[in-house]
Every structure is written in C-alpha cells, then in structure tokens.
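1. What follows is a predicted protein model with its sequence.
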Amino acid sequence: MQTWKRRAKELKRELFVLYLAYKDPRVSRWLRLFTLCVVAYAFSPIDLVPDFIPILGYLDDLILVPLGIYLALKWMPNEVIAEYRAQAAELAKKEKPKNWLVGGLIIFLYVALFVWLLQFLAERFI
C-alpha cells in the first residue's frame, strides 16, 4: 500500500511538471497540445466517464491519465523536465488547480448526447 501511495504522489508531482512545462518554447507545438490535453483532463473537476459507472468509471483515473503523463514526460526534453521539477514540488503543496473549461466541455458533451438520445428515442417510438 505504501508503494501505491508513493507512486500516486510521484504522479501528482509529474503532472505539475507538465503543467509548468507545456508553455515552454523548447517543447514542440504538438507535444504542447498533447500535454495541455493531459493536464486539462487531469485537473478537470468532471470525468469523461463518471466514477459511479462500474470499472469504466475508474479506468480513466487508473490508466488514461497515468499513460498520458508517462507519454508526455517521455517525449519532453530532459532539460525542460529537470528545470520544472523544483517548481512543481512547490506548486504541488498548494491546492490543485481546477480546469472548469474542460469540465464545461464535458458537461456540454453529456447534454448533447442526452439531447441526441432523446431525439433518437422520440423518432423510434413516437
């Protein structure tokens, strides 16, 4: 259990490294975009797949977010990562930033899906 807690703290610290590094001009545009997506989704207050859905609800938290962090760090230049590690430790001590823009986008997707489903059902059964 201690290993899992340690890994979760490391993952959180690495997420803050990405949060700071995605604006760095030494990082390519595509990697910045990918990193921005990973960080925005991780800090989003709303998950794409809600946690109350069995198994799938925790899949994004246990697999997608760590995989995104891993890939972004793997593709990021080492000097950029080293530069932001110290700042990330300080930032991680504070409260986690919330990304309400991505949360709003996910809510919009849910509403659009619900409206589409209602229209689909109305055409089929009415």
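-> Everything's here; your move.

2. going forward, measure contacts between C-alpha atoms and count neighbours the same way
-> OK.

3. From residue 7, how far off is residue 56?
-> 22 Å (CA to CA, to the nearest Å).

4. here comes the other one, which I'd like you to weigh against the first:
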Amino acid sequence: MVDMRKLKEIKNNAKKYIELAKLIYADSRTPRVSKILLWIAIAYALAPVDLIPDFIPVIGSLDDMVIVPVLLYIAIKTVPKNVYIENYVQVLRK
C-alpha cells in the first residue's frame, strides 16, 4: 500500500529541489559548467530520445532515473558552497 504522506513529502521535496536549481542557475556566481550540466539534465529528462529506449523493460526506465539525478548531483557539487548555502536558505524560507 502506498503511504500518501510519503508521496506528499516526495512531491514537496521535489518542488524545493527544482526551486533550488532555478535559483542556483540564475545566480551570477554559479560557474558555467554547473549551468551547462543543469541544462543537459533538463534536456535529457525532456528529450524523446534516450540512451536506452524505454520499451526495454526495467532498464529503459532506469536510465532516466539514474542519469538525470547524477547530472543534477554533479551540477550542484560544482557550485561554490557559499552560493549553494545562500540559495538553499532562500528555498527554506519560502
């Protein structure tokens, strides 16, 4: 059975993470490589073409669930710590 509270928490966390990514992207102190990685992650998530086609059971969907978060993780890790923290605090205040 699906726990509705857990799904709501995941949804709220996803919204906060998207807001954080927007703020980091808009910040002029964010390195270009971080911005490029954010764009690649968004483009890959929205692109109709995948590295592994979705019609292949399990693995087809798994690539989307792995590649996009890994790209986002790397993009966030390349952001200076002070820029990340300042933008993270802004998201928490909302």
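-> Right, received. Where do you want to start? Keep in mind the model is a prediction, meaning the values are calculated, not measured.

5. burial count for the counterpart of residue 40 of the second structure in the first structure?
-> Using TM-score structural alignment as the criterion, residue 40 of the second structure maps onto residue 37 of the first structure. The number of residues packed around residue 37 of the first structure, counting by other CA atoms under 10 Å, is 14.

6. now do the one 3 residues further on
-> Under the neighbour criterion other CA under 10 Å, residue 40 of the first structure is assigned a count of 19.

7. Which helix or which strand is home to it?
-> With the criterion set as DSSP states H and E, the secondary-structure element containing residue 40 of the first structure is helix 29-43.

8. Can you spell out which helices and strands pack onto that helix?
-> The criterion is 3 or more CA pairs under 8 Å, 6 or more residues apart in numbering; DSSP states H and E, and the helices and strands that helix 29-43 of the first structure contacts are helix 2-21, helix 65-75.

9. Looks like residue 35 of the second structure contacts residue 77 (just checking).
-> No - between residue 35 of the second structure and residue 77 no contact is recorded; they are 11.7 Å apart, counting by CA atoms under 8 Å.

10. residues touching the residue positioned nearest the centre of the second structure, list them.
-> Here the mean C-alpha position of the second structure is nearest to the C-alpha of residue 72 (CA atoms, centre = their mean), at a distance of 4.4 Å. With contacts defined as CA atoms under 8 Å, 6 or more residues apart in numbering, the neighbours of residue 72 of the second structure are 37, 38, 41.

11. hmm, try it at 6 Å
-> Residue 72 of the second structure makes contact with no residue, according to CA atoms under 6 Å, 6 or more residues apart in numbering.

12. and if you look at the one 10 residues further on?
-> Under the criterion of CA under 6 Å, 6+ apart, the contact list for residue 82 of the second structure is empty.

13. hang on, the earlier thing: the second structure: matching residues for the helix or strand that comes right after the helix holding residue 40 of the first structure?
-> As assigned by DSSP H and E, the chain's next helix or strand after helix 29-43 of the first structure is helix 56-59. In the comparison with the second structure, helix 56-59 of the first structure aligns to the range 59-62 (TM-score structural alignment).
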